[in-house]
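# curious how this folds, go ahead:
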Amino acid sequence: MSDAPIGVFDSGVGGLTVARAILDQLPHEPLLYFGDTAHAPYGPRPIAEVRRLALDAMDTLVAEGVKLLVIACNTASAACLRDARERYDVPVVEVVLPAARRAVAATRSGRVGVIGTVATITSRAYDDAVAAAPDVTLTSVSCPAFVDFVERGTTAGRQLLGLAEAYLAPLQEADVDTLILGCTHYPLLTGVIGLVMGESVTLVSSAEETAKDTYRVLARGGLFRDPELPPPVHRFLATGDPRSFTRIGRRFLGPELAAVLPAQPSGERAATGSPATVGPTAAGVRTTLPAGGGAAAGSADRAGTSGAQAPLPLSMAVGTRERDGGGDNVTTAVMATAEAVRQ
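So this is what the prediction gives:
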């Protein structure tokens, strides 16, 4: 048994689709989510930069004591999965292989499509994932602007429909019968994608399959949290505007996402001079509050001096949300100081 949280990382709000699936399958487990919204989207960035940003974010999660890492970002999975598994002493679950496995099982004709960011498609991660499947042909298309629409909270409209028709035309021409949504932002666009592709095409999201993999890893490692304990506390960090993350993120996750704590990698914190930190450090990465946020200083980093782990700010509120029709209370940490909430 382990009371430690599951760490979930994405470049933005898209990974909350994976978090939602994990909460549905593992309602007794606490989550610690890190959305690197200040640098979203990852897709157009060079692979080396994606790797650096992703490892910085995961360093923060590991420093906070997570028992398992979920890379809920296709671009980051393609860029640094091997590095992450070598770097950390906790299991690492990713999103590419679960989605590819499901698509291979679902296709009737052997013609499978995948859409994703430029970096994901260029990496050929999905090509490698389905390479061993006999009689499967993969058609890959990058759809970079989809992420921008989702991050703005726009999931319908004439402009989006026209863009989807242009992006998806090669997949229609290839007559695919199964389409992998190769970005965790894309499930919020299933309405427009399904409209363009037609009802005969099966849309495969990695969220449910990744949650199943998470369940299996916890089971094999004996890492489940005791279900007799009180409801878990979920925490959310974002490097960009926490208010925007909260507003858009609730469409993915629902009421469990009460509010968000601003976070910042230590390299950028040093450049901006923001002094306040919360939580321990690892590999030079600190989770930070805005100046004047009232948090205690963090503890030592992996390579440096020792120190006790700083407590979370006393100004955090803890709220309880009743799931619609679920009957069980889900306690959610409101990851913001009173000052941040007022802003």
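# only C-alpha atoms for contact and neighbour calcs from this point on.
OK.
# any idea which element Ala169 lies in?
helix 158-173 (DSSP states H and E).
# neighbouring contacts of the helix or strand that that helix is followed by?
Using DSSP H and E, the helix or strand that follows helix 158-173 towards the C-terminus is strand 178-181. For strand 178-181, contacts defined as Cα atoms under 8 Å, 6 or more residues apart in numbering pick out 99-100, 103, 106-107, 111-116, 187, 201-206.
# can you tell me the closest non-neighbouring residue to Ile248?
Gly153 (5.7 Å; Cα to Cα, 6 or more residues apart in numbering).
# now swap in Ser123 and tell me
Ala78 is the one closest to Ser123 (Cα to Cα, 6+ apart), at 6.4 Å.
# can you get me a residue count around that neighbour?
Residues lying near Ala78 (other Cα atoms under 10 Å) number 24.
# so what's it up against?
Val96, Thr120, Ser123, Ala125.
# over to Ala129?
Val96, Leu97, Ala100, Arg101.
# and it, what element?
helix 125-130.
# relative to helix 158-173, how tilted is the helix or strand that that helix is followed by?
The C-terminal neighbour of helix 125-130 among helices and strands, as given by DSSP H and E, is strand 137-142. Angle between the axes of strand 137-142 and helix 158-173 is 160 degrees (criterion: axes from the mean of the first three to the mean of the last three Cα atoms, to 10 degrees).
# please give me the structure for this one as well, since I'd like to look at both together:
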Amino acid sequence: MKDFVRKSGIRYMSDKQSAIGVFDSGLGGLTAVKQLKKILPDEKFIYFGDTGRVPYGTRSFETVNQYADDDMRFLLGFDIKAAIIACGTVSAVALDNLQKKFPLPIVGAIEPACIAAAQRTKNGNIAVFATPATIGKNSFATTLCGINPDLSVSSVACPMFVPLIEAGYIDVDCPVTRLIAREYLEKLQNADIDTLILGCTHYPIIKDLVASCAKELFGRDIEIIDSGYESALAAKKMLLQKDLLTDLDGQGSVQYFVSDETQNFSAVASIFLGEAAQNVTKVTIG
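Here you go, the predicted structure:
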């Protein structure tokens, strides 16, 4: 049994069999859930998608911090043993505040992706696609250069990706999304990048589309880093280190909560997950 105590004196108790909380501004975090289910198949997950207030990436830092606090408090109601922030914007803007305020282990989406990119780049030229809020905090560039000061980092704000993905424009041949992807990639034509971090957990759903557009534009393949996958690997490592991995086999499950209507979530979520999303509940947040 783990006994977590907040500075306020509120006590949170958890153990190996408790669930892991995962939250995002909307559907994007489901890319992380998909990977988490593969990497940690016996764990129980509580997923909250703030679909009523998506997107976070164009909000002020103050608003993002408030929303993140709301999301975390909701998940804590389930006596979770750890939390995964499956949102690049929240990881950039609010992770430090959340880790100071809530004593349970919290994994963000930025550092794991940066470590992977720094390890895989061959020429040291890395690009980051992320939301305007994430780019505004410069968190990816700061983290990457902290890992290796010799890296060259090019950051591109991609405000149109989340609305397009949430609306279902995700097919690899979708002309609208390809047009937008090429527009963002064209900003990197002189950067000689060999590695691209998809710095928002929505973006891996169009990973193949981005890769295809990049090859058309640059004439070669580039390494693409999936922040959701890297976060899932980091979560497993953290749980192992803290002796929080469940010791029950075959008990894996996911409960889904959203802050807007569930019908559209269920339909689009099946695309993100590769399977139907069961147990979806609408809740009021904030």
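# any idea how far the counterpart of the residue nearest to Ser123 of structure 1 in structure 2 lies from Thr134 of structure 2?
In structure 2, the residue paired with Ala78 of structure 1 according to TM-score structural alignment is Ala92. The gap separating Ala92 of structure 2 from Thr134 of structure 2 is 5 Å, by Cα to Cα, to the nearest Å.
# and what of Thr31 of structure 2?
When Thr31 of structure 2 is compared with Thr134 of structure 2 (using Cα to Cα), they lie 18 Å apart.
# Gly199 of structure 2 now?
8 Å.
# joint contacts of those two?
Joint contacts of Gly199 of structure 2 and Thr134 (Cα under 8 Å, 6+ apart) are Gly88.
# more neighbours, the two?
In this view Gly199 of structure 2 and Thr134 are compared by other Cα under 10 Å, and Gly199 has more residues nearby, 33 against 28.
# related to what we said a few turns ago, and the two most separated of the contacts of Ala129 of structure 1?
Val96 and Arg101 (8.6 Å; Cα to Cα).
# among those two, which residue is more densely surrounded?
Legend: neighbour count by other Cα under 10 Å for Val96 of structure 1 and Arg101, higher for Val96 (28 against 17).
# the more buried one against Ser206, yeah?
Yes: contact criterion Cα atoms under 8 Å: Val96 of structure 1 and Ser206 qualify, at 7.2 Å.
# joint contacts of the two?
Joint contacts of Val96 of structure 1 and Ser206 (Cα under 8 Å, 6+ apart) are Gly182.
# show me what contacts the residue nearest to the spatial centre of structure 2?
Taking Cα atoms, centre = their mean, the centroid of structure 2 lies closest to Ala86, which sits 2.9 Å from it. By Cα under 8 Å, 6+ apart, Ala86 of structure 2 lies in contact with Val22, Phe23, Asp24, Gly28, Gly29, Ala32, Gly108, Ala109, Thr201, Gly228, Ser231.
# again, but for His234 of structure 1
Counting by Cα under 8 Å, 6+ apart, His234 of structure 1 has contacts Pro30, Leu31, Leu32, Glu256, Leu257, Thr331, Thr332, Ala333.
# can you redo those residues as a markdown table with distance to Glu165 of structure 1?
Listed next are the contacts of His234 of structure 1 as a markdown table, based on distance: Cα to Cα, whole Å:
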| residue | distance to Glu165 of structure 1 |
| --- | --- |
| Pro30 | 39 |
| Leu31 | 36 |
| Leu32 | 36 |
| Glu256 | 34 |
| Leu257 | 33 |
| Thr331 | 42 |
| Thr332 | 39 |
| Ala333 | 41 |
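# which two of the residues you listed have the greatest separation?
Leu32 and Thr331 (13.3 Å).
# need the three-state assignment for the aligned partner of Arg59 of structure 2 in structure 1.
Residue mapping for Arg59 of structure 2 onto structure 1 gives Arg45, with TM-score structural alignment as the criterion. Recorded secondary structure, Arg45 of structure 1: coil (DSSP: H, G, I helix; E, B strand; the rest coil).
# tell me how many other residues surround Ala167 of structure 2.
The number of residues near Ala167 of structure 2, taken as other Cα under 10 Å, comes to 11.
# map it onto structure 1.
Checking TM-score structural alignment: Ala167 of structure 2 goes with Arg152.
# mind listing what the closest residue to that match other than its chain neighbours touches?
Taking Cα to Cα, 6+ apart, and ignoring the residues beside it in sequence, Arg152 of structure 1 has Ile248 as its nearest neighbour in space, at 7.6 Å. By Cα under 8 Å, 6+ apart, the residues touching Ile248 of structure 1 are Val13, Glu151, Arg152, Gly153.
# for Val130 of structure 1, same thing?
Neighbours of Val130 of structure 1 in contact, by Cα under 8 Å, 6+ apart: Ala100, Arg101, Val104, Val136, Leu138.
# corresponding residue for it in structure 2?
So, by TM-score structural alignment, Val130 of structure 1 is matched to Leu144.
# try Pro280 of structure 1
For Pro280 of structure 1, no residue is aligned by TM-score structural alignment.
# just the element for Pro280 of structure 1, please.
strand 277-282.
# how far does that strand sit from the chain's center?
20 Å (Cα atoms, centre = their mean, to the nearest Å).
# what's it packed up against?
Applying 3 or more Cα pairs under 8 Å, 6 or more residues apart in numbering; DSSP states H and E, one finds that strand 277-282 of structure 1 contacts helix 47-63, strand 285-288.
# which bit of structure 2 covers whatever helix or strand comes next after the shortest one?
The reference is to strand 285-288 of structure 1. Using DSSP H and E, the helix or strand that follows strand 285-288 of structure 1 towards the C-terminus is strand 317-322. For strand 317-322 of structure 1, there is no aligned range in structure 2, judged by TM-score structural alignment.
# what's the answer for stretch 58-67 of structure 1, then?
Stretch 58-67 of structure 1 corresponds to residues 72-81 in structure 2, going by TM-score structural alignment.
# corresponding residue for Leu160 of structure 1 in structure 2?
Aligned by TM-score structural alignment, Leu160 of structure 1 pairs with Thr177 of structure 2.
# for the nearest residue to the residue nearest to the centre of structure 2 once chain neighbours are set aside, what are its contacts?
Nearest residue to Ala86 of structure 2, sequence neighbours excluded (Cα to Cα, 6+ apart): Gly29, at 4.7 Å. Contact partners of Gly29 of structure 2, counting by Cα under 8 Å, 6+ apart, are Val22, Phe23, Gly49, Ala86, Cys87, Thr201, His202, Gly228.
# next, count neighbours for the third one.
Per other Cα under 10 Å, the neighbour tally for Gly49 of structure 2 reads 25.
# fine by me, we can end here.
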